[in-house]
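**Q** Here is the input, now give the coordinates:
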Amino acid sequence: MARTAVSGRLAWRIARLAGFRDETPTARTLVFDLPGWPGHLAGQHVDVRLTAADGYRAQRSYSLAAPADGDRVELTVQRVAGGEVSEHLTGPYAIGDPVEIRGPVGGWFVWRPTDPAPVLLVAGGSGIVPLMAMIRARRAAGVRTPFKLIYSLRTPAERYYADELRTPVAGLDVTYVYTRELPEGRPGIPRRIDVATLNTAGWPAEFGASCFVCGPTGFVETVADILVALGHDPHRIRTERFGPSRD
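**A** Purely as a prediction, here's the structure:
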């Protein structure tokens, strides 16, 4: 998931691409070697900067897709037509090529394995990226905190991390909501997340779940409003949103 880059006093570091895998026809997960990386929390993001031969620079911010792992940093980038950074990272960018990374950024939209409360994750499109980092952090920490993921996307072809989320994991429930096209053989009709979805696939309000909602602005606002209407504590609903951009 990309955002407008946030300025700060963090230092830029040189990272090099160590590996990649395609998640969808237009989204790619990139694994970087980043010496001196200080570590990060699930839910944080980084700034990425490219510099052309003539000195022109372009930068965007991307959510971290996996928990801290030494000097390895993992991002998932959605290619956007005309996007200066995303088209390069999902196209000609090759193993060993450098890029500048600054971070980690953000300290509110994060999940810590020491939090015992059940967790509800609600993702819209590429908003799955920081939530996947939380799912992976849970697994890496070996904790049994119960997680529920509700993942809204347009079509089955747009699923990120499809194989990983298809594998059953104790304590993790995954619900897909398709807004334009259903998987072959699945009954029903395309729909958007609504009160019924969150009421049946989410946690009851009395469970005191930590709720994380990430996606386009309209999606996030709708989901957050429904959660509050269902009785969830507004202070336990954390949101991360993004709007239309060129990258």
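**Q** Every contact and neighbour count from this point should use C-alpha atoms.
**A** Will do.
**Q** roughly how far apart are the spatially most central residue of the chain and V73?
**A** Central residue of the chain (C-alpha atoms, centre = their mean): V129, 1.6 Å from the mean position. Look at V129 and V73: by C-alpha to C-alpha, to the nearest Å, they are 13 Å apart.
**Q** what sits in contact with each of these two?
**A** Residues touching both V129 and V73 (C-alpha atoms under 8 Å, 6 or more residues apart in numbering) are L64.
**Q** which one's the longest strand in this protein?
**A** strand 12-24 (DSSP state E).
**Q** Which helix or which strand is home to the residue lying farthest from the centre of the chain?
**A** The centre of the chain is farthest from one residue, D54, which by C-alpha atoms, centre = their mean lies 32.8 Å away. In the assignment (DSSP states H and E), D54 maps to no helix and no strand.
**Q** With S86 instead?
**A** Per DSSP H and E, S86 falls inside helix 84-89.
**Q** which residues are contacting the helix or strand following that helix?
**A** Sequence order places strand 98-105 as the next helix or strand after helix 84-89, per DSSP H and E. Strand 98-105 is touched from outside by 10-17, 39-40, 44-50, with contacts defined as C-alpha under 8 Å, 6+ apart.
**Q** chain center to the helix or strand just after strand 98-105, what's the gap?
**A** Sequence-wise, the next helix or strand downstream of strand 98-105 (DSSP H and E) is strand 119-124. Centroid displacement of strand 119-124 relative to its chain, using C-alpha atoms, centre = their mean, to the nearest Å, is 10 Å.
**Q** burial of C214, as a residue count?
**A** By other C-alpha atoms under 10 Å, 30 other residues sit near C214.
**Q** Repeat that for P168.
**A** Number of residues near P168 (other C-alpha under 10 Å) recorded here: 10.
**Q** any idea how far it lies from R13?
**A** 37 Å.
**Q** Before we compare anything, build this one as well:
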Amino acid sequence: MIVGGWRPARVIETRTQTPSARSIRLEVPGWTRSDAGQHVDVRLTAEDGYQAVRSYSLGSYGSSTEVIELAVDEVPDGEVSPYLVRDVRIGDELEVKGPLGQFFVWRPDQELPERRGPVQLIAGGSGVVPLVAMMRAAQDAGAVESVRMLYSVRSPEDAIYRDEVVSAAAAGVDVRWVYTRSAPPDWEGTVGRVDADTLRDAVWPVEREPLVFVCGPTGFVEHAADTLVRLGHDPVRVRTERFGGR
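**A** I've put the predicted structure just below:
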């Protein structure tokens, strides 16, 4: 039953992504479709009736199934994320509302003028989740040559969907990694934060007029977006999504 836009959602699969992150697949009866980049609200209700709501990006997209996928990174002292990462089990019931959001979305078949051109994905930490949905959409549409991804993580062990991103790179997606604290033993690049030189080297050239999606912690997103504009990218074509859910 749908009450106030909330739908029941049953956990059907969980998978550890990093020591602090987990992907969760939910069966949502009556789910129709979602575009890559959208999110849902998740509501938990305690035995005493207390409710907590948080927003989480969808790693899934499309309309072929009533199953959706989230990936959650645990926030210390959070109300919702520790439960989803450590305690939720197959068969548990949650509630979701959505899909939500129309600005931070991408569809390979979109013909609006502002959506044409190559696509640049820039992720910080768990901000990769909606961008993985876009990457999946590009692969399914045979459009990998038009997509680049820049993924900034603290270390290789902190990369959510790491295996899938590596596979996408092998399939033709131009993937660049940034390690801010520690890198793999065979890493030949530098270790540090994303800066102007990183973006200049990894992002589609300004003259290609890429549509850029940046997602991650607020500081990361604001720094990346501001730097892109200073490098000459049209601010109208730089889409941002910040997170901080607990």
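**Q** what's the matching range in the second structure for the longest strand of the first structure?
**A** Counting by TM-score structural alignment, strand 12-24 of the first structure lines up with residues 6-18 of the second structure.
**Q** which residues are in contact with that stretch?
**A** By C-alpha under 8 Å, 6+ apart, the surrounding residues in contact with stretch 6-18 of the second structure are 1-2, 22-29, 88-98, 157-162.
**Q** Likewise for stretch 177-189 of the second structure?
**A** By C-alpha under 8 Å, 6+ apart, the residues outside stretch 177-189 of the second structure that reach it are 150-156, 190-194.
**Q** which residue ranges form the helices in the second structure?
**A** With DSSP state H, the ranges of helices along the second structure come out as 81-82, 128-140, 162-171, 196-202, 218-230.
**Q** contacting residues around H40 of the first structure?
**A** H40 of the first structure sits next to 67-68, 104 when contact means C-alpha under 8 Å, 6+ apart.
**Q** if we go to the second structure, which of these are intact?
**A** By both residues aligned by TM-score structural alignment, their matches' C-alpha atoms under 8 Å, the contacts of H40 of the first structure still in contact after alignment to the second structure are 67-68, 104.
**Q** Including distance to E84 of the first structure and neighbour count, could those go into CSV?
**A** Below are these laid out as CSV (distance: C-alpha to C-alpha, whole Å; neighbours: other C-alpha atoms under 10 Å):
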residue, distance to E84 of the first structure, neighbour count
P67, 27, 26
A68, 27, 19
P104, 22, 20
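**Q** What is the nearest of those to A123 of the first structure?
**A** Of all these, A123 of the first structure sits closest to P67, with 17.9 Å by C-alpha to C-alpha.
**Q** R89 of the second structure -> the first structure?
**A** By TM-score structural alignment, R89 of the second structure lines up with A94 in the first structure.
**Q** Can you give me the distance of the closest residue to its match other than its chain neighbours to L121 of the first structure?
**A** Excluding its sequence neighbours, the residue lying closest to A94 of the first structure (C-alpha to C-alpha, 6 or more residues apart in numbering) is L17, at 6.8 Å. Relative to L121 of the first structure, L17 of the first structure is positioned 29 Å away (C-alpha to C-alpha).
**Q** Which one of the two is surrounded by more residues?
**A** Using other C-alpha under 10 Å as the criterion, L17 of the first structure and L121 rank with L121 on top: 24 against 21.
**Q** quick one: that one and L149 touch, right?
**A** Yes. The criterion here is C-alpha atoms under 8 Å, and L121 of the first structure meets it with L149 at 4.7 Å.
**Q** and the counterpart of P156 of the second structure in the first structure, what does it touch?
**A** Correspondence of P156 of the second structure to the first structure, assessed by TM-score structural alignment: P156. Each residue near P156 of the first structure by C-alpha under 8 Å, 6+ apart is listed here: 178, 181-183.
**Q** Can you give me the neighbour number for R72 of the first structure?
**A** R72 of the first structure: 20 neighbours (other C-alpha under 10 Å).
**Q** what sits against it?
**A** Counting by C-alpha under 8 Å, 6+ apart, R72 of the first structure touches 31-34, 37.
**Q** Just those: which are in strands?
**A** 31-33.
**Q** Kindly reformat the residues you listed as a markdown table containing distance to L89 of the first structure and neighbour count.
**A** Supplementary listing: those in a markdown table, determined by distance: C-alpha to C-alpha, whole Å; neighbours: other C-alpha under 10 Å:
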| residue | distance to L89 of the first structure | neighbour count |
| --- | --- | --- |
| V31 | 11 | 21 |
| F32 | 12 | 24 |
| D33 | 15 | 19 |
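**Q** And those residues, which is closest to T145 of the first structure?
**A** Nearest to T145 of the first structure out of these is V31 (C-alpha to C-alpha; 27.0 Å).
**Q** So that closest one sits against L75, correct?
**A** Yes. Between V31 of the first structure and L75 there is a contact under C-alpha under 8 Å: 6.7 Å.
**Q** Number of residues surrounding the spatially closest residue to T155 of the first structure that is not a sequence neighbour?
**A** Using C-alpha to C-alpha, 6+ apart and skipping the chain neighbours, the partner closest in space to T155 of the first structure is E181 (4.9 Å). By other C-alpha under 10 Å, the residues close to E181 of the first structure number 15.
**Q** For G218 of the first structure, see how far away E181 of the first structure is.
**A** With distances taken as C-alpha to C-alpha, E181 of the first structure is found 20 Å from G218 of the first structure.
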